[in-house]
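**Student:** sequence plus the predicted model coming up.
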Amino acid sequence: MSTLTSPVNTNRQTILVCFLAALAGLLFGLDMGVIAGALPFLAQEFTLSSHSQEVVVSVMMFGAALGALCSGPMSSSLGRRKSLLIGALLFVVGSVGCAMAPALSVLVISRFILGLAVGVASFTAPLYLSEIAPERIRGSMISLYQLMITIGILAAFLSDTAFSAGGHWRWMLGIITFPALVLFIGVLTLPESPRWLAMKDRHELAAKVLKLLRNSDQEAREELAQIRESVKMKQRGLQLFRHNPHFRRSTYLGVLLQFMQQFTGMTVIMYYAPKIFEIAGFTTTREQMWGTVIAGLTNVLATFIAIGLVDRWGRKPILKLGFSVMAVCMGLLGYLFYSGISAGAEQYVAVAVLLIFITGFAMSAGPLIWVLCSEIQPLAGRDFGVTCSTMANWIANMMIGATFLTLIDTIGSPNTFWLYALLNVVCIVLTLIFVPETKNISLENIERNLMRGAPLRHIGQTPHTHSVITTERSL
């Protein structure tokens, strides 16, 4: 067995670098979370209808989709590190614009700029982490990014609750400026991805980075040899997508995974948490905001489950468990809303079911979809593949954010939550059919399996099983 997969202690420098890169997730989470608390005050300030509220929420996702689309070429030409720096600057500009918005149009434009920042961060940070971290902790380090998202959401909910007493929505939206500046300063200290350096034929610098981030020179040499072998493929991005059917398969899988994550229904809970608590019978702003904080705290704590288990249990078993939990909880919420929530006991049962749902998401689809999307793409087309999957995430996110209140108004709360329960059942089936297990497998071995025509669910097999899996019909 290679030293790359041996159970040795991880280089502390690697942990520090991964932590700094994962700070992009904190900004991501803050942007997702602040709108939940600010939206009722924005609706009052600018006299917003349900549709206008959906526009304020979903315009950020539209910007994120465009940001993700631009991130592929930008990350490929400028590098992962400079792309993160650009994302941090966009966070600063967008948050200041939201805080100072004199009119709805300025607010929408600023939210769009924040969306661009989120798109860049959601593309670049997981990609950078997957290329910096050794495979034995790759899942945990990418899950750290998701943990930072949940911490950002919780921090946003807490600040929203603090500012809600005085209705200070400008402070709710502007507070993001400060961690954005911290991210910018932190990224200045990061090394460039060794895989990107190798793609640019800067092998000596790639070797220096690996020696800094790995436990021994031998480990660094072995990984660099694997990277140099994988970058020999000259096709890139769209060209590879057009001419290589195996790369098309991994690209489509990445897109599918991101739609699966968004269609669980977690997005609506994060964006419209106070509204959901209102439906559950909590009528005061104080009750709704503190309920939102509890939801955010649950999201943070449950993410530690994924970090602790993703590299032990694997990706696929945790996903199946998570989708099952979410399907049951959405079904129960639909039933509770259908039967009517009138007593205090029924309210707290609804809250308990909601928190279990959040736990199911945070321990599974929340972090693990990002892990898988960063793992399944071959190096020669990784920027293109991750661009497509990240853009799909935000397109699906926009669809959910722009339709939830409309669904509530048209088909009612019970049917809306039953719809999400059905979608989670569909996600279980898709996981069984298409999703591979990539635990403890190097990115290079995943790529070799994919390019040899292994079925998608088998591209995470160990090298000695290649001869078996390539005989099966590709999905």
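**Tutor:** Received, thanks. Numbering: from 1, shown residues only.
**Student:** all contacts plus neighbour counts: C-alpha atoms, from now on.
**Tutor:** Will do.
**Student:** now do the contacts for residue 236.
**Tutor:** Neighbouring residues of residue 236 by Cα atoms under 8 Å, 6 or more residues apart in numbering: 380-381.
**Student:** all helices for the stretch 301-450 of the chain, in order.
**Tutor:** Assigned by DSSP state H, counting those that start in this stretch, the helices in the stretch 301-450 of the chain fall at 315-339, 344-362, 365-375, 382-401, 404-410, 413-434, 443-451.
**Student:** buried sites along the helix or strand hosting residue 128?
**Tutor:** For residue 128, the host element (DSSP states H and E) is helix 104-132. Of all the residues in helix 104-132, those buried under the rule 16 or more other Cα atoms under 10 Å are 104, 107-132.
**Student:** same check on stretch 197-211?
**Tutor:** Applying 16+ other Cα under 10 Å to stretch 197-211 flags 197-199, 203, 205-207, 209-211 as buried.
**Student:** ok, the residue most central in space within the chain - contacts?
**Tutor:** The centre of the chain sits closest to residue 370, judged by Cα atoms, centre = their mean, with a distance of 5.3 Å. Neighbour list for residue 370: 126, 142-143 [criterion: Cα under 8 Å, 6+ apart].
**Student:** tell me the one of those residues nearest residue 181?
**Tutor:** residue 126 (20.0 Å; Cα to Cα).
**Student:** I figured the closest one hits residue 145, correct?
**Tutor:** Yes. Taking Cα atoms under 8 Å as the definition, residue 126 is a contact partner of residue 145 at 7.0 Å.
**Student:** below is structure B, check it against A:
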Amino acid sequence: MDVRDDATSAPTPSPAVMDTTPRAVSRRLRVITVIATFGGLLFGYDTGVINGALPYMTDDLGLTPVTEGMVTSSLLLGAALGAVTGGRLSDARGRRRTILILAVLFFVGALGCTLAPTTAVMVMARFVLGLAVGGASVTVPVYLAEISPAERRGALVTRNELMIVSGQLLAFTSNAIIAQVGGESGGIWRWMLVVATIPAVALWFGMLVMPESPRWLASQARFSEALDVLKQVRSQARAEAELSEVSALAARDGQERLGGWQDMKATPWVRKLMFTGFGIAIVQQITGVNTIMYYGTQILTDAGFASDSALTANIANGVISVLATFVGIWLLGRVNRRPMLMTGQLGTTGALLLIGFFSLVLPSGEGRAFAVLAMTITFLAFQQGAISPVTWLMLSEIFPMRMRGFGMGVAAVVLWLTNFVIGLVFPSLVSGIGISNTFFLFVVAGVFSLTFVKLYVPETKGRSLETLEAELRARFS
């Protein structure tokens, strides 16, 4: 089935919906976005910090290639469980309350990793941290999508992606600084890991004073509370018009009892939509992005950099990720999601092909090191500027309101399990078939991903969540 759509088919909002937003309302929306996306910052820091901490941790904990993969991928396995659990919890108990619980898990997991005396404890603590990362990967984008006006949804939801890559940059930078200050002192990796407790505390205190998602409140038939929240982030006329649309859809979803596994299996259009979501999630991961994020320092060391130089050079990966995400946010307001996703896939696949080629034909040394660095930067420019923001945005948009957290949670499970498998086997693949052949495998996966997006991924730009749900219901029925 080809579910392509043209931008011209997007419905035009009524004048009441497009009225001028008061300055105080815009300021309130910005504050909510900043506080909620501390979850994204923690997501980024906790997934990126292992990049620089792992070489030091390997010596202190006596890690082998297998246990090294376990330490890295235990977070990803936890994230898979955290995604579906967080999605169900946010549907049942609310987005805001779930984010508060996640902030506690972020703090406990980071502290457990910092104090871990053995590999087993480290794996367990990283798993707990993964529960928080997975939950945040689902709940924060859904919260932002549901509280944002339709015309600003792309920009505001992808602020979370900006915070994710900012967290990774913070991890890369703090790793390099701590390594420079601490030198070869034992346990230096513990200082790298403990930094994550600070934004966890900020997230918890910040969310105490944030509102609940108005669409979640409407799904619980708490319409007066939903209107109160909408008035905080819309003009009064627009809040009332939007509540009318949301309430009608909430009543329809309630009659169909959309909300869980049984409903997904019993409702054909939802089932087809779930498989589309699974495909989008897999597409984002099989580019191999997290091999760069988790093992970037080792990739650069293998290419010819010294250990300290690789840590410093790896900061360039973080910087380009942040800059590319700014570009992605700008583009999302101007171009359609689907072509942007396909352009990103073409760019990442080409960069991976060249990484494999340079690693194969260039002699080890400075020339190969800088060639590989240039291609990892190019790869991340396309990944973080196009693929990642579109992925998280689409997953927060395409599922029905009553099961939005659950739907995105299940899709995120697929995403994190794909991430887990890649993170677990990457060191062994490099050891067994070499880095060039490993990246050539990702190139083949990129070709299949591009075909899937071209044939099956819908366009979502320019619709309210309610209009989009109606379109997808008609298209997949």
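**Tutor:** Looks like it came in fine. As the structure is a prediction and not an experimental result, all values here were calculated from the model.
**Student:** residue 46 of the second structure -> the first structure?
**Tutor:** In the first structure, residue 46 of the second structure lines up with residue 31, judged by TM-score structural alignment.
**Student:** what's the burial count for that match?
**Tutor:** Using other Cα atoms under 10 Å, residue 31 of the first structure is surrounded by 26 other residues.
**Student:** wait, it sits on residue 175?
**Tutor:** No. The criterion here is Cα under 8 Å, and residue 31 of the first structure misses it with residue 175 at 10.1 Å.
**Student:** what do we get in the second structure for residue 208 of the first structure?
**Tutor:** Superposed on the second structure with TM-score structural alignment, residue 208 of the first structure falls opposite residue 228.
**Student:** same question for residue 304 of the first structure.
**Tutor:** Alignment note (TM-score structural alignment): residue 304 of the first structure maps to residue 326 of the second structure.
**Student:** count of residues packed around its match?
**Tutor:** Residue 326 of the second structure has 18 nearby residues by other Cα under 10 Å.
**Student:** roughly how far does it sit from residue 232 of the second structure?
**Tutor:** For residue 326 of the second structure, the distance to residue 232 of the second structure (Cα to Cα, to the nearest Å) stands at 26 Å.
**Student:** list the contacts for the closest residue to residue 402 of the first structure other than its chain neighbours?
**Tutor:** Closest residue to residue 402 of the first structure apart from its sequence neighbours, by Cα to Cα, 6 or more residues apart in numbering: residue 54 at 4.9 Å. Neighbouring residues of residue 54 of the first structure by Cα under 8 Å, 6+ apart: 401-403, 405.
**Student:** can you find the partner of residue 211 of the second structure in the first structure?
**Tutor:** Matched to the first structure by TM-score structural alignment, residue 211 of the second structure sits across from residue 191.
**Student:** secondary structure class for the spatially closest residue to that match that is not a sequence neighbour?
**Tutor:** Nearest residue to residue 191 of the first structure, sequence neighbours excluded (Cα to Cα, 6+ apart): residue 209, at 6.8 Å. Following DSSP: H, G, I helix; E, B strand; the rest coil, residue 209 of the first structure is assigned to helix.
**Student:** give the contact list for residue 209 of the first structure.
**Tutor:** Applying Cα under 8 Å, 6+ apart to residue 209 of the first structure gives the contacts 191-194.
**Student:** which ones among those lie within helices?
**Tutor:** Of the contacts of residue 209 of the first structure, the ones assigned to helices by DSSP state H are residue 194.
**Student:** can you redo the contacts of residue 209 of the first structure as JSON lines with neighbour count and distance to residue 92 of the first structure?
**Tutor:** Formatted as JSON lines, the contacts of residue 209 of the first structure follow (neighbours: other Cα atoms under 10 Å; distance: Cα to Cα, whole Å):
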{"residue": "191", "neighbour count": "18", "distance to residue 92 of the first structure": "23"}
{"residue": "192", "neighbour count": "19", "distance to residue 92 of the first structure": "23"}
{"residue": "193", "neighbour count": "23", "distance to residue 92 of the first structure": "24"}
{"residue": "194", "neighbour count": "25", "distance to residue 92 of the first structure": "28"}
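**Student:** could I get the contacts of residue 209 of the first structure as a markdown table with distance to residue 248 of the first structure?
**Tutor:** Output for those, formatted as a markdown table (distance: Cα to Cα, whole Å):
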| residue | distance to residue 248 of the first structure |
| --- | --- |
| 191 | 31 |
| 192 | 28 |
| 193 | 25 |
| 194 | 25 |
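**Student:** next, count neighbours for the corresponding residue of the first structure for residue 65 of the second structure.
**Tutor:** Aligned against the first structure by TM-score structural alignment, residue 65 of the second structure finds its counterpart in residue 50. For residue 50 of the first structure, the count of nearby residues is 14 (other Cα under 10 Å).
**Student:** check residue 296 of the first structure too.
**Tutor:** Using other Cα under 10 Å: residue 296 of the first structure sits among 26 other residues.
**Student:** from residue 169 of the first structure, how far out is it?
**Tutor:** Taking Cα to Cα, one finds residue 296 of the first structure at 19 Å from residue 169 of the first structure.
**Student:** returning to that earlier point: how about the contacts made by the match of residue 304 of the first structure?
**Tutor:** Taking Cα under 8 Å, 6+ apart as the criterion, residue 326 of the second structure is in contact with 162, 385.
**Student:** 10 Å instead?
**Tutor:** The contact partners of residue 326 of the second structure, taken as Cα atoms under 10 Å, 6 or more residues apart in numbering, are 155, 158-159, 161-162, 320, 384-385.
**Student:** thinking again about what came up before, quick one: the residue nearest to residue 191 of the first structure and residue 217 of the first structure, what's the gap?
**Tutor:** Using Cα to Cα, we find residue 209 of the first structure at a distance of 11 Å from residue 217 of the first structure.
**Student:** before we move on, what about residue 296 of the first structure?
**Tutor:** Look at residue 296 of the first structure and residue 217 of the first structure: by Cα to Cα, they are 42 Å apart.
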